[in-house]
Each structure stands twice: as structure tokens, then as C-alpha cells.
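> The following comprises the amino acid sequence and a computationally predicted model.
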Amino acid sequence: MPGPAPAPAASAQRRAHWPAPGAVLELLKPITWFPPIWAFACGIVASGAALSEMWPRALLGLVLAGPLVCGMSQAVNDWFDRHVDAVNEPQRPIPSGRLPGRWGLWIAIAWTLLSLGVGWALGSWGFAATAVGVALAWAYSAPPLRLKRDGWLGNAACALCYETLPWITAAAVLSGGAPDPRVVLVALLYGAGAHGIMTLNDFKSVEGDLRFGIRSLPVQLGPDRAARLACVVMAVPQAVVVALLIAWGAPFAAAAIGASLAAQGACMARLLRDPRGLAPWYNATGISLYVLGMMASAVALRGGAP
């Protein structure tokens, strides 16, 4: 005869040890996937590849850049930041208990292995770039390096992974070899500018960073100086891109990016009145102009600017 049914309390306890799918998705933060996906798309455009033939690799690369590598980095960061998040953002899945036990760590490891597997499928360039991205993601959040403890190093690692690396990877994977040096240079410049974007993102967590000894730039410099630095760091690389495009014979793209930079300047002037209060607003306005300039650069490079 069949045994007795498990007690309702025991069944509920077993279910409580499994995270809800919504909590897992929240851990991977889909909203953060846009920057690397956009950068990878810029690399696709700049490569000049025929998408009618290369679309499967392009699509796989977009999935790798966003849901996999970026999602993995978010899981790693949330696991090693769970004590800081308990102060700054206690509603997140791990500090709130919606991801019980060590589920956050297991998901981070699983997504790391999955990312490396997909990178392997994209060839030597794809795998090498994925390995670099994975290594930087763990170095950023995990001890002993924990690069995020210093705003200069941590922001540089994030900017490289979010902007430069996916752009160069896409250009290499889609072109089947080393990317055009001009593509590499422009990707590096936009990655350098993204250091300022990362600084603005740190304004939301100043209290927890102070409490746990994380020396973000708003903590080190104070909100006003950090905001001014972020604006300069974002603006100067774009001005260099404008000059390069003019030198390479792409005046229309240069003019478009110059206009975008001027509009960003107006937004920056407002941001500096109240950096902590207006950083989210700038992230929705000024950063949108920034990424549109990235695509204008990619289109110019695809057009074969001499």
C-alpha cells in the first residue's frame, strides 16, 4: 500500500528551498543586459559582415553578451555583495531571502560555465573574449581581488566588459579574424567614456559603500567632484571620436556625434546641480545620447571611412 502523503509543512519546506523563477531572473537583472548587447550590435555593424549569412553567429553573440556573461556578472556581484545589499537594497533576491541558501552562488557558477561553452562555439576569438569577461566579472566582485573596492579599478573593469570587449568581440567573430584597428580604437574610447557612466551608477549605494569600506568614486571624491569627473571622462573620448571620424572622412557621423555631445553637455549642466538626486535622470537621458553616438560611429566604420 502507498505510504502516507507528506505532511503539508514538509512539502512547503522543500518548496522553500527552491527559488522562484522570477527571483532567478531578477538576480540576472535583464535591465543591465542592454549595454553589452548594444556594444555587440555596434561591433556587428562595424564589422561590415553580411547578416544574411552570419545571423546565427550574430544572434548567439548577442545572447552571450547579454543574458549569459552580463547575467553571470550580476549573479556574481549580488552573491558577494549580499551584505552590502542588505543595507543599500534589501529587497534584492538574496538579502530578501527569495534566493535561499547558496543558490546565488550556484547560479553564478552555472552561468559562468554556460557562458564559456557558448563562447567556445563562437571560435577562438569568441572563447578568448568570454574568458576575459568571465575573469574580470569574478575579479570585480569576489575576494581576494574584489576590484570594486576601488572605484578607479572597478569602474575600469566594468567599462571594459560592458562596452569595449563586446564591440571588439563582435567585429572579430563576424569578420572571421582580427578586427580593424580603427574599430578597436573607437571601442576603447567608448569604453573609456563608460568609466564615467559607472561612476554615476555608484551614487545609489553611497551609504552601504561607506559602511563596508567600498571606495567608490562618490565615496572617495564626494558626490560633486565625482560627478564633475564623470562628465569629463564621458565627454573627452567622444570628442576624440569626432576628431577621428573627421580625419577618416566621415563628416556626417562626426557631426551627429558632435550634436549628441552638445546635448549631453546640456544634460550634464543640469546633473551637476544635484548629482545624487539627478543621476537616475541622467542615466535615462544623457546615456541614451551616448549610446546613439556609439552606433553612429559603428555605421561610419561599416561604411569604410578611409
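Nice, I can see it. Just so we're clear, the structure is a prediction, and the values are computed from it rather than from any experiment. Numbers count the residues shown, from 1 in each chain.
> use CA for all of it now, contacts and neighbours both
OK.
> What helix or strand is Leu27 located in?
helix 21-28 (DSSP states H and E).
> what comes into contact with that helix?
Pro67, Cys70, Gly71, Met72, Gln74, Ala75, Asp78, Arg92, Pro93, Arg98, Leu99, Gly104 (Cα atoms under 8 Å, 6 or more residues apart in numbering).
> rerun at 7 Å
With contacts defined as Cα atoms under 7 Å, 6 or more residues apart in numbering, helix 21-28 is touched by Gly71, Met72, Gln74, Ala75, Pro93, Arg98, Leu99.
> How about stretch 80-87?
Contacts of stretch 80-87 (Cα under 7 Å, 6+ apart): Ile94, Pro95, Ser141, Ala142, Gly208, Phe212.
> For the helix or strand containing Gly277, buried residues please.
Assigned by DSSP H and E, Gly277 falls within helix 275-302. Buried residues in helix 275-302, counted by 16 or more other Cα atoms under 10 Å: 275-276, 278-279, 282, 286-287, 289-302.
> In addition, the following structure is provided for comparison:
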Amino acid sequence: MATSHFLAAAAATSSSSAAFRPPLRFLSLPPPSLTLSRRRPFPVVRAADADAKETTKPKVPEKAPAAGSSFNQLLGIKGAKQEDNIWKIRLQLTKPVTWPPLVWGVLCGAAASGNFHWTVEDVAKSIVCMLMSGPCLTGYTQTINDWYDRDIDAINEPYRPIPSGAISENEVITQIWVLLLAGLGLGALLDVWAGHDFPIIFYLALGGSLLSYIYSAPPLKLKQNGWIGNFALGASYIGLPW
């Protein structure tokens, strides 16, 4: 009899403790819908920020100012007129305004050598040397300089031939190679013409072309350093034609 009373009391105690046990459902995580509702505004805000950034970007005009000069365009200097003729654009890239110092260097070097005579042969050699130094190798230098500055020019001077799209990238690269090979070829011709045992003119032209390249092209890009850049410019641009 006592045993039955003990079992009844134990059952009552277990049932009462079970009655006071907190339901497990109250410990469950919040429904997923709440998490999704918190994440919804973020893409909208980012999209709004992107739209705001787009509206603040400066827009480049499609056409250059109408006041551009045809003369400046042919010389390859600022204030040039927008041109559609591909050969005028190619000439503009070579910047003919930069040729005279090279031509003058050839004249001064010929006069200082003491071996120049006003004969047809010597005059012809001088003209070939001027073509090598001016239109060919200086044109190569100026074209490759514009090529590696195209990203900066797209911001500062978007009307230049390369950033404006007036000339294609393949056409620019072709022009660089044609001018370089023409200049080196004229240098080799002058060595043969002068009867040099060692092709000194060819190697001077090759060395100057290499200096011109690393002056404008990364990773060295010597023009970013004032002292080294000026030395390279003087050595290749001014000294070699002499």
C-alpha cells in the first residue's frame, strides 16, 4: 500500500514538473521573413548611390570646339582643328613643330665636322640625315609618347587624335613601327654611303630610339623623373643629330 502511494506521488511530481517546463517553440529562431525584410533596403540604397555617382561624372563633349586651327593641326600643337583626313591625323601625331631642332642639330654637326662641302653628294647626305632625325625618328618619338599618354589625354585633352578615336589603335601601332624602321633603315643607308666599317650611325639611331622608348613607356617612363628624363631627352633628342 505504501509502495502504491509512493508511485502515485512520483507520478504527480513528474507530471507537475512537465506542466511547468517551458515550451520549446519559444526558443526557436525568428522566422526567415524577418531576416529577408531587413536585407531588402541595402540593394536599393546602393543602386541609388551608383546613380548619384553616375550623375556627378563629367561628360566629355563629343566634338572639339569649332575655333580649332588647321595650321595648329598640321603642326601638331594645341588648339588644333578636329580633322577627318587620316594622313593629316598621322602628320599631327608626329608633331612637325618639334622637327626644326633636330634638323638644326644636323646642320650644326655638319658645319662643325669640317668635312662638309657644298657638293651634291654632301647635300644629299645631309637631307637624308635630316629625314632620319626629323620626320622618322622624332615622329616615332612623338607618336609613341602620345600612345602611352592616351589615358591621361582622355581626361586633360580628349580632342587629341588617339583618345578621341580619330585614329584606331592598330593604325597608331603601325605608324610607330613604320617610322622606327624607316629611321633605322636610313641610318644603315648613311653608314653604307659614308663607307663606315662599323655602322655607327645605325647604332646611334638605335640607341636614341631605345632612350625615346623608355622615356615614354612604362615601367621606367623616365619623363616622370625630372633629372633622368631631361638627361634622356637631351641625349637622344638633341645630342644624337649633332
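Arrived safely. Bear in mind that the values here come from a model prediction, so they are computed numbers and not experimental data.
> returning to that earlier point: for the contacts of stretch 80-87 of structure 1, which entry has the maximal number of neighbours?
Most neighbours among the contacts of stretch 80-87 of structure 1, by other Cα atoms under 10 Å: Ile94, with 25 neighbours.
> and the helix holding Gly277 of structure 1, which stretch of structure 2?
Counting by TM-score structural alignment, helix 275-302 of structure 1 pairs with no residue of structure 2.
> by contact count, what packs against that helix?
helix 34-47, helix 223-247, helix 251-271 (3 or more Cα pairs under 7 Å, 6 or more residues apart in numbering; DSSP states H and E).
> tell me, what residue is most central in structure 2?
Nearest to the geometric centre of structure 2 sits Tyr148, at 4.0 Å (Cα atoms, centre = their mean).
> What residue in structure 1 is paired with it?
So Tyr148 of structure 2 corresponds to Phe80, using TM-score structural alignment.
> buried stuff in the helix holding Leu27 of structure 1?
Neighbour-count burial for helix 21-28 of structure 1 [16+ other Cα under 10 Å]: Ala23, Val24, Glu26, Leu27, Leu28.
> Ala187 of structure 1: what's it in contact with?
Thr164, Trp167, Ile168.
> List the ones among these that fall in helices.
Those of the contacts of Ala187 of structure 1 mapping onto helices are Trp167, Ile168, per DSSP state H.
> what residue of structure 2 matches up with Thr130 of structure 1?
Under TM-score structural alignment, Thr130 of structure 1 pairs with Ala205 in structure 2.
> and its match, how many neighbours?
24.
> That one touches Ala182, doesn't it?
No. Contact criterion Cα atoms under 7 Å: Ala205 of structure 2 and Ala182 do not qualify, at 10.8 Å.
> Name the residues contacting each of these two.
Joint contacts of Ala205 of structure 2 and Ala182 (Cα under 7 Å, 6+ apart) do not exist.
> Now do the same contact list for the spatially closest residue to Met295 of structure 1 that is not a sequence neighbour.
Leaving aside its sequence neighbours, Met295 of structure 1 sits nearest to Cys42 (Cα to Cα, 6 or more residues apart in numbering; 5.6 Å). Residues near Cys42 of structure 1 by Cα under 7 Å, 6+ apart: Trp167, Met294, Met295, Ala298.
> which one of those residues sits closest to Arg225 of structure 1?
Closest to Arg225 of structure 1 out of these is Met294 (26.2 Å), distances taken as Cα to Cα.
> after the helix or strand harbouring Arg38 of structure 2, next one along is what?
Assigned by DSSP H and E, Arg38 of structure 2 belongs to helix 32-39. Downstream of helix 32-39 of structure 2, the next assigned helix or strand under DSSP H and E is helix 41-56.
> That next one: what's the following helix or strand?
Once helix 41-56 of structure 2 ends, the next helix or strand along the chain (criterion: DSSP H and E) is helix 70-75.
> Where in structure 1 does that following helix align, residue-wise?
Against structure 1, helix 70-75 of structure 2 falls on no residues (TM-score structural alignment).
> Give me the helices and strands touching that helix, please.
Helices and strands touching helix 70-75 of structure 2, by 3+ Cα pairs under 7 Å, 6+ apart, are helix 86-94.
> how close does the helix it packs on sit to structure 1?
Superposed on structure 1, helix 86-94 of structure 2 shows a mean distance of 0.6 Å to its aligned residues (mean Cα distance after the TM-score superposition for structure 1).
> Please tell me which residues of structure 1 that helix aligns onto.
Counting by TM-score structural alignment, helix 86-94 of structure 2 corresponds to 20-28 in structure 1.
> for stretch 214-230 of structure 2, same thing?
With TM-score structural alignment as the criterion, stretch 214-230 of structure 2 aligns to 139-155.
> Show me what counts as buried in that stretch.
The neighbour-count check on stretch 139-155 of structure 1 (16+ other Cα under 10 Å) flags 139-142, 146-155 as buried.
> can you name the two of these that are farthest apart?
Applying Cα to Cα across the buried residues of stretch 139-155 of structure 1, the maximum distance is between Ala142 and Trp152, 16.6 Å.
> Aligned against structure 1, show me the partner of Trp177 of structure 2.
By TM-score structural alignment, Trp177 of structure 2 lines up with Ile109.
> Correction: the previous question concerned Phe6 of structure 2.
When structure 1 is aligned by TM-score structural alignment, no residue sits opposite Phe6 of structure 2.
> In structure 2, which helix is the longest?
Per DSSP H, structure 2 has its longest helix at helix 169-194.
> name the helices or strands packed onto that helix?
Secondary-structure packing of helix 169-194 of structure 2 (3+ Cα pairs under 7 Å, 6+ apart): helix 139-148, helix 200-216.
> For the shortest one, give me the average deviation versus structure 1.
This points to helix 139-148 of structure 2. Per aligned residue, helix 139-148 of structure 2 averages 0.5 Å (mean Cα distance after the TM-score superposition for structure 1).
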